[in-house]
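pasted the sequence and its predicted model underneath.
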Amino acid sequence: MAKLGLAVGTSARFSCFFSNKSDAGSGRATRLGWILFPANPRCSSLATRWTAAAAAAVEAPPRSVDMGCAPVPREQVEIVQSLNGWVAENMLPLLNPVESSWQPHDFLPCSVAAPGASEEEALSAFTEGVAALRMGAAGVPDEILVCLVGNMVTEEALPSYQSMGNRTEGTADDTGASSLPWAQWIRGWTAEENRHGDLLNRYLYLSGRVDMRQVETTVHHLLRNGMEMLVPKSPYHSVIYGAFQERATFVSHVHTARLAGQHGDQALAKICGVIAADEKRHEAGYTRVCAKLFEVDPDGMVRALAHVMRGKVTMPGLLMSDGRDADGSLFERFSAVAQRAGVYTARDYGDLVEHFVRRWRVAELAGLSGEGRRAQEYVCGLPPKIRRMEELAHQRAARSELRPARFSWIFDRHVMVG
């Protein structure tokens, strides 16, 4: 799933935990850090109930931790610019050469004739390939299709994410063809990510399982609506967001691949697996540069991490709409389905936070300012709080009543959410 910064979703492209509520009474979603769960009473899922308890238990740190939306500190810009050589040595090698990279064509029925084959033979082979793909897709449950469409839609909004990357001070591709390593990373990342939406889009079209016009309408809306990111120019926030979003997307595609295989769709399992491998490489890039920045500027990075964990950055697919969701609940319903289907869950979010706190050795940071120490304490205290809230959520879910949620993507059929 596309990122830029999840994950999320997305993934991706996906839902989020902890933070502030936006536009009370306006129908907008409750934003909760990296996993956004439904605020709509009609989608009162496990996650919905979880959020109220989580918001109370994971109290936001003092305002002094919050970097706010003030201009990006000049020293941050200078630091990331000084890492261009480091990026060339440690991030650019993670991008695969075009010549050896997979392409969507490699995983779908071939529509052209092989050398020496007639048009009739080519059409027959293509028809057989499509029939085999549709046979595998026939066994995929609606809830998995909803998750797949939501992820694909988020991937297809890639132009918004590259635009956001090119607004980030210190790492932007100022000319559109800059030779600086940061700019090469953004373009190379975009080029690899672009294949994800193409592949998922073509699979869904050939599968015959979804209303492609409604899916395409949703992509259209999301690109028009854009991506809401409150601190879009901060390089520290951007790379932290990228690391979380890439890992969230990796997890989501891995789970989707597993579920597809369980339901007999080996083609989809392979597709999601190869996309997940890309996300893993991209995660490595963002994780590495974050680790480097924690070495160079631990105080600035831990404060930025606390800011991100408070949910000041929203998910890339948050503003998706199919044109029929007058209450703006499409992303909420998609997130609730992902939670119940096991594609991306509260447990996954907790694992993400725990992973990065450990990977970046946040608890071991020394020499911090007062604000930095408060941010460190807040971030290191999140994983156990998330675990406790997850346990409470599951206990309550056991007593919950399932409710239907309608999706135009699957011809207005309903899937059940908790």
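Perfect, I can see it now. Numbering: from 1, shown residues only.

from here on, just use CA atoms for contacts and neighbour counts.
Will do.

which parts of the stretch 301-418 of the chain are helices?
330-341, 346-359, 370-380, 382-397 (DSSP state H, counting those that start in this stretch).

single out the most deeply packed of those helices.
helix 330-341 (a mean of 26; mean count of other CA atoms under 10 Å).

you'd agree Q76 is in a strand?
No: per DSSP: H, G, I helix; E, B strand; the rest coil, Q76 lies outside any strand segment and is helix.

that one contacts Y236, correct?
Yes: Q76 is within contact range of Y236, at 7.4 Å (criterion: CA atoms under 8 Å).

comparing these two, which residue is more hemmed in?
Y236 (29 against 19; other CA atoms under 10 Å).

by contact count, what packs against the longest helix belonging to the chain?
Assignment by DSSP state H gives helix 266-296 as the longest helix of the chain. Packing contacts for helix 266-296, counted by 3 or more CA pairs under 8 Å, 6 or more residues apart in numbering; DSSP states H and E, involve helix 84-90, helix 119-137, helix 181-207, helix 235-262, helix 298-309.

run the last query once more with 7 Å
Under the contact criterion of 3 or more CA pairs under 7 Å, 6 or more residues apart in numbering; DSSP states H and E, helix 266-296 touches helix 235-262.

ok, and here's another one to check against it:
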Amino acid sequence: MINAIYIKRKKGEVSSRVNLPGSKSITNRAFIINALSGGRINIINPSDAEDSIVLKNLLDEQGPTFDVGHAGTVMRFLAALFSIIQGERILTGSERMKQRPVKELIRVLSSIGADIQFLGKKGFPPLKIKGKKLSGGKVDINSTISSQYVSAMLMIAPYLENGLVISLKGRVISAPYIEMTLDLMKKCGAKIHEKDTLITVASGEYTPADIIVEKDWSAASYWYELVAISYEAEITLSGLSKQTIQGDSVLDEIFKNFGVRSKEIAGNTVLIKLPQPILNRFDYDFTNCPDLAQAVAVTMAAKGIKGILSGITSLRIKETDRISALSTELEKLGVATLCGADYIEILGDKINKQDVTIETYQDHRMAMAFAPLAEVLGEIRIKNPGVVKKSYPGFWIELENAGFEITV
């Protein structure tokens, strides 16, 4: 395993045709729906992200122990799935996974009769799950923690004896991901009614359907960032369409503030850099798109823009505490920050230090968010570059193709 890489900017305009991965969010939901349907869903262009491969492999295993590694989505989705499939299973993961809470999801599953025990610290993996037929009914879910809890419950709902009525309590975070789940379920025949904060799913089954996995808008954020901090750039994102069920497509509007303009040509999105005055300040609520916050924060730091990025509570319980990690690494670069429970404030100091090594904290988005800074610094060192395989295995190859030299 490579411990660190050096990324060096070559001369000339940043220009490339970039191959993005398929959306792992769509892929992972498609895999769960397909498993419940008995293999009747045709999944086209699934993601090659490590998380998706882990889920696919675990769905093919017999157990009794299932190790998700660092894949939080897989942990949550399988906890719900295994609760309704006959048999006893142990669901575990990495040491970091054992620090990521699942208490609310297990509480909700238990309220409809699921038999789940915590084998370590209460509220956290590993889990012992005795799967059985569940009746369903009405449940309340605290929707301020993770939308994945809601999605996990929604996807198993057609296979509950009485279906499921979900009442969302509190401010819903990452709401577009819940909408994505509902969209895919409907495509596969689920009967769903939505009213205010209530979602009703009728008992039934998924029916044969094709799910075409879109290119990943979350992965596109690092290319928008690169264009934003470049003097001159043109990047074509192959196959990325603005006709999408992914909420992270809002990054197209966000990055207009940083001089990035896009146009869709023949099913591809082309990014160009326009000269414009640099903003003094940019504030944004990322409640619906927290995975974009790292790319935006680093963009602001590179351009010396002040601002508060809020609505990012969920970043505290990701692969690492992303708020703390962002603050630590930006401070290394000479950028002062202030952090709270659900925000990071960039105080406006432009990056002013070189020869910096960026820690990635086993977090793919930390590696990809800081890598484009080679455009500004000339060179940057990234530790544990292999973490990108979690969502974007081809990222380093694509960065080389865009005009960067990568050495060990």
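On my side now, so go ahead. Quantities reported herein were computed from a predicted structural model and do not represent experimental measurements.

mind checking the TM-score on these two?
Remark: TM-score between the superposed chains equals 0.25 [TM-score structural alignment, normalised by the length of the second structure]; 174 aligned residues with a CA RMSD of 7.3 Å.

re earlier: buried residues in the longest helix of the first structure?
Within helix 266-296 of the first structure, the residues that count as buried by 16 or more other CA atoms under 10 Å are 266-276, 278-294.

now do that helix against helix 181-207, angle only.
Interaxial angle of helix 266-296 of the first structure relative to helix 181-207 (axes from the mean of the first three to the mean of the last three CA atoms, to 10 degrees): 160 degrees.

what angle separates helix 266-296 of the first structure from helix 119-137?
Angle, helix 266-296 of the first structure to helix 119-137, by the same axes, to 10 degrees: 70 degrees.

next, the angle helix 235-262 makes with helix 266-296 of the first structure.
160 degrees.

now do helix 266-296 of the first structure against helix 298-309, angle only.
140 degrees.

the strands in the stretch 51-200 of the second structure, which residues?
Assigned by DSSP state E, counting those that start in this stretch, the stretch 51-200 of the second structure shows strands spanning 65-67, 87-92, 115-118, 127-131, 137-142, 164-169, 192-195, 198-201.

which elements pack onto the fourth one?
Other helices and strands packing on strand 127-131 of the second structure, by 3+ CA pairs under 7 Å, 6+ apart, are strand 87-92, strand 115-118.

do the same with the fifth one
Helices and strands in packing contact with strand 137-142 of the second structure are listed as strand 164-169; criterion 3+ CA pairs under 7 Å, 6+ apart.

swap the cut-off to 10 Å and go again
helix 103-111, helix 147-156, strand 164-169, strand 198-201 (3 or more CA pairs under 10 Å, 6 or more residues apart in numbering; DSSP states H and E).

I'd like to know which of those lies nearest to V18 of the second structure.
Comparing those against V18 of the second structure with CA to CA, the closest turns out to be helix 147-156 (29.0 Å).

return the set of buried residues in that closest one.
Under the neighbour-count criterion of 16+ other CA under 10 Å, helix 147-156 of the second structure has S147, Q148, Y149, V150, S151, A152, M153, L154, M155, I156 buried.

and the two most separated of these?
The span of these, defined through CA to CA, is set by S147 and I156 at 14.9 Å.

thinking again about what came up before, dump the helices and strands packed on strand 127-131 of the second structure to a markdown table, plus mean neighbour count.
As requested, these are exported to a markdown table (neighbours: other CA atoms under 10 Å):
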| stretch | mean neighbour count |
| --- | --- |
| strand 87-92 | 20 |
| strand 115-118 | 19 |
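
quick check: which of the ones you listed is nearest to L271 of the second structure?
Closest of those to L271 of the second structure is strand 87-92, at 41.2 Å (criterion: CA to CA).

just want the angle from the closest one to strand 127-131.
160 degrees.

which other helices and strands contact strand 87-92 of the second structure?
When contacts are defined as 3+ CA pairs under 10 Å, 6+ apart, strand 87-92 of the second structure sits against strand 65-67, helix 72-82, strand 115-118, strand 127-131.

among these, which is the most enclosed?
helix 72-82 (a mean of 23).

now the angle from it to helix 147-156?
30 degrees.

ok, L268 of the first structure touching L200?
Yes: counting by CA atoms under 10 Å, L268 of the first structure touches L200, with 8.8 Å between them.

quickly list what's touching both of the two.
Taking CA atoms under 10 Å, 6 or more residues apart in numbering as the contact criterion, the common neighbours of L268 of the first structure and L200 are L148.

shouldn't G72 of the second structure be in contact with D51?
Yes: taking contacts as CA under 10 Å, G72 of the second structure lies within contact range of D51: 8.6 Å.

between helix 346-359 and the longest helix of the first structure, find me the angle.
For helix 266-296 of the first structure against helix 346-359, the angle by the same axes, to 10 degrees is 40 degrees.

what about C380 of the first structure, distance to V87 of the first structure?
Per CA to CA, to the nearest Å, C380 of the first structure is found 28 Å from V87 of the first structure.

just A375 of the first structure next, same as before
Per CA to CA, A375 of the first structure is found 27 Å from V87 of the first structure.

same check on A56 of the first structure?
Relative to V87 of the first structure, A56 of the first structure is positioned 40 Å away (criterion: CA to CA).

so which of those two has more stuff around it?
Legend: neighbour count by other CA under 10 Å for A56 of the first structure and V87, higher for V87 (21 against 11).

burial of the residue lying closest to the more buried one once chain neighbours are set aside, as a residue count?
Among residues not flanking V87 of the first structure along the chain, P181 sits closest, at 6.0 Å (CA to CA, 6 or more residues apart in numbering). Applying other CA under 10 Å, we find 21 residues neighbouring P181 of the first structure.
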